[in-house]
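A.B. asks: give me coordinates for this.
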Amino acid sequence: MPVIDKPLHELLEYHSSNPKPADFNAFWDRGLTELKAIDPQIAYTEVAFQAPYAKCQSIHFTGTGDARVHAKLATPLKASAKPGPALVMFHGYSGASANWTDMLAYVAAGYTVAALDCRGQGGQSEDIVPTKGNTLHGHIIKGLDDAPEKMYYRNVFLDTARLAQIVMTMDTVDADRVGAMGGSQGGALALACGALEPRIQRIYSQYPFLSDYKRVWNMDLDQNAYVGLRDYFRRFDPLHQREDAIFEKLGYIDVSHLSARIQAEVLMGITLMDNICPPSTQFAAFNAIQSPKHKLIYPDFGHEALPGAPEASFKFMMGLASL
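C.D. replies: Alright, predicted model coming up:
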């Protein structure tokens, strides 16, 4: 088997090398308390696209820092006798919420589906939290020179929890039958959502981004989606005098640490030839999960479409209907 990382037997035992802040859980508990105090001011807007069996809308809600955050919402047109299952979907880095057609297969099965636009990326969500310091070459470092509460991904992670909470309050939805899913950045956000909203029951995460930053740097893979790390050190800490403190601060937004909080059942698609989100960083998140978990290992695949994974994740999420 080709290898770009540790051998598989070591990956199966690997845990994150990125430092975890001592107040990590308290930090996220404070964030959730802040989120709870925010009036989401939810607004629903009809959209041009519609389907014969689905009602399609836009949602806008207020998140941390007063940002207005957007998501797509698709609900079954045919009313069910009782509240049904639901999914929240998350997209890859720099992209936007899922296509309506990607959502409709689940709506046809009776699911309510919401798909988030990450702040300031390819969709409609605002990124208005002011931060000190550099924002060049990636959102990982946005807010790194400010209070940790200003970090970009801290606020996006809280957006995932708020979207799940909004979905859980809908009349069409059984709050105890909600799942989260996504790939790459979306895979990280699905894990973050499950970590911050414990009522999430199932998670599908495919080659998650935002995991074990120190390992990415040690592997000299701080490029592509992680290029902000290299650029930051070259510009602002060329002698790495603050290296330990920088990686510790990044630990607040590291899903390899957040994953320990997950209570949901998890299915993860893991790629062993991935030089965007290295295999060890994927396993760092997977191995931290303490709840029931399963993995699909793709030895010859990188950061790309995975044969059979859409069908496996669909079947996995169909299990929400029988909970």
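A.B. asks: C-alpha from now on. contacts and neighbour counts both.
C.D. replies: Noted.
A.B. asks: ok, now which ones touch the closest residue to Gln263 other than its chain neighbours?
C.D. replies: Spatial nearest neighbour of Gln263, excluding adjacent residues (CA to CA, 6 or more residues apart in numbering): Ser291 at 5.4 Å. Neighbouring residues of Ser291 by CA atoms under 8 Å, 6 or more residues apart in numbering: 262-266.
A.B. asks: here's the other one to compare against:
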Amino acid sequence: MGYADLPLDQLRRYQSEVTRPDDFDEFWQRTLKESRAAAAETRLEPVDNRLTTVDTWDVTFSGFGGQPVKGWLHLPANRGEAPLPGIVEYIGYTGGRGLPHERLGWALAGYAHFVMDTRGQGGDTDDAGGSGSPSVPGYLTQGWRSPEDHFYRRLITDAALAVDAVRGLDAVDSSRVLTHGISQGGGLAISGGVLGGAQAVLADVPFLCDFPRAAWISTRAPYDEIVHFLLRRRERADRLFQTLAYVDAVNFARQAGVPALFSVALMDPTCPPSTVYGAYNAWSGEKSIREYPYNQHEGGQGYQQREQYDWLRGFLN
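C.D. replies: Model (predicted):
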């Protein structure tokens, strides 16, 4: 597969035309205030992960509307008494938190690592405010008539409140909590990190960015859900994109004030590079990006994780 998006020099200058709703801040401040008011105490139960170098807890915290959301907390077994920097990780589209012995890289590198489950998708958390039990996609048009009802209002709120929950753990240094994710997780790292007040954001090949352009040029799911919806409902385009503007990572990036490390794959047909640059170029804090010219949506994988270890070593020191 070759390049199907803008040339690299144009990507680096690309500016998203996503419109920020006038009540964007009020909408999200109200949403978080209501959900925080309904929050219950975070619960932790130790689990046997069959490992000797990492300890794991099954975590339940309060997400959107006070609804319970699951996650795994991984800590190095030899961590000592000092609180650790925290990494809140979000999962890709249709996925869930998985099994407790998966996703161990951050804990092995010395971090407190929280893997948030994804409501309504492939994990253990119901979408109590929407479709109920976890199900197959799509989610981009679920609740399209209003930002109040949209699926990603609930999931982004979960992502922000996961930062709250991790910041409140005894094992975590509350002044050093970061967000991370790939694809959908990368989009949530942006929105949840900004709303939750994370100290830095790691966003890899992020989804949920620049919806209007993504719908025009992406040839793959999940963005093609928008196309399939509108090809039969032609009169609903304006309303749908007005709703999506409330959950578009570009609009969160515009109000970010913390450092971020992005990655982009220049042959990515799932999250086209211009949509990633739409969020990256809108990022209002210190930022850098790693480009992978010959990769598709797999992005940098282990190479990018190595970049993140180095970047965080400099950031945290």
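A.B. asks: aligned to the residue nearest to Gln263 of the first structure, what sits in the second structure?
C.D. replies: Aligning on TM-score structural alignment places Ser291 of the first structure opposite Gly285 in the second structure.
A.B. asks: dump the residue contacts of Cys193 of the first structure.
C.D. replies: If you count contacts by CA under 8 Å, 6+ apart, Cys193 of the first structure has them with 157-158, 160-161, 164, 180, 200.
A.B. asks: give me the mean distance between the longest strand out of those in the first structure and the second structure.
C.D. replies: For the first structure, the strand with the greatest residue count under DSSP state E is strand 173-183. Relative to the matching residues in the second structure, strand 173-183 of the first structure has an average distance of 1.0 Å after the fit, by mean CA distance after the TM-score superposition for the first structure.
A.B. asks: just confirm the residue nearest to Gln263 of the first structure is within a helix.
C.D. replies: No. Counting by DSSP: H, G, I helix; E, B strand; the rest coil, Ser291 of the first structure is not found in a helix; it is coil.
A.B. asks: what's the distance between it and Val266 of the first structure?
C.D. replies: Look at Ser291 of the first structure and Val266 of the first structure: by CA to CA, to the nearest Å, they are 8 Å apart.
A.B. asks: okay, now the counterpart of Leu104 of the second structure in the first structure: neighbour count?
C.D. replies: Aligned by TM-score structural alignment, Leu104 of the second structure pairs with Leu104 of the first structure. Using other CA atoms under 10 Å, Leu104 of the first structure has 21 neighbouring residues.
A.B. asks: likewise the one 10 residues further on?
C.D. replies: Applying other CA under 10 Å, we find 28 other residues in the vicinity of Ala114 of the first structure.
A.B. asks: tell me which element the closest residue to it other than its chain neighbours falls in.
C.D. replies: Spatial nearest neighbour of Ala114 of the first structure, excluding adjacent residues (CA to CA, 6+ apart): Leu73 at 4.4 Å. When secondary structure is defined by DSSP states H and E, Leu73 of the first structure falls within strand 68-76.
A.B. asks: what range does that strand cover in the second structure?
C.D. replies: So strand 68-76 of the first structure sits over residues 68-76 in the second structure, by TM-score structural alignment.
A.B. asks: what about the matching stretch, how far off from the first structure?
C.D. replies: On superposition with the first structure, the average gap between stretch 68-76 of the second structure and its aligned counterparts reaches 1.3 Å (mean CA distance after the TM-score superposition for the first structure).
A.B. asks: that stretch: how far from the chain's middle?
C.D. replies: Its chain's C-alpha centre and that of stretch 68-76 of the second structure lie 16 Å apart, by CA atoms, centre = their mean, to the nearest Å.
A.B. asks: and the aligned residue in the second structure for Gln206 of the first structure, what is it in contact with?
C.D. replies: By TM-score structural alignment, Gln206 of the first structure lines up with Asp204 in the second structure. Residues near Asp204 of the second structure by CA under 8 Å, 6+ apart: 180-183, 186, 262-264, 299.
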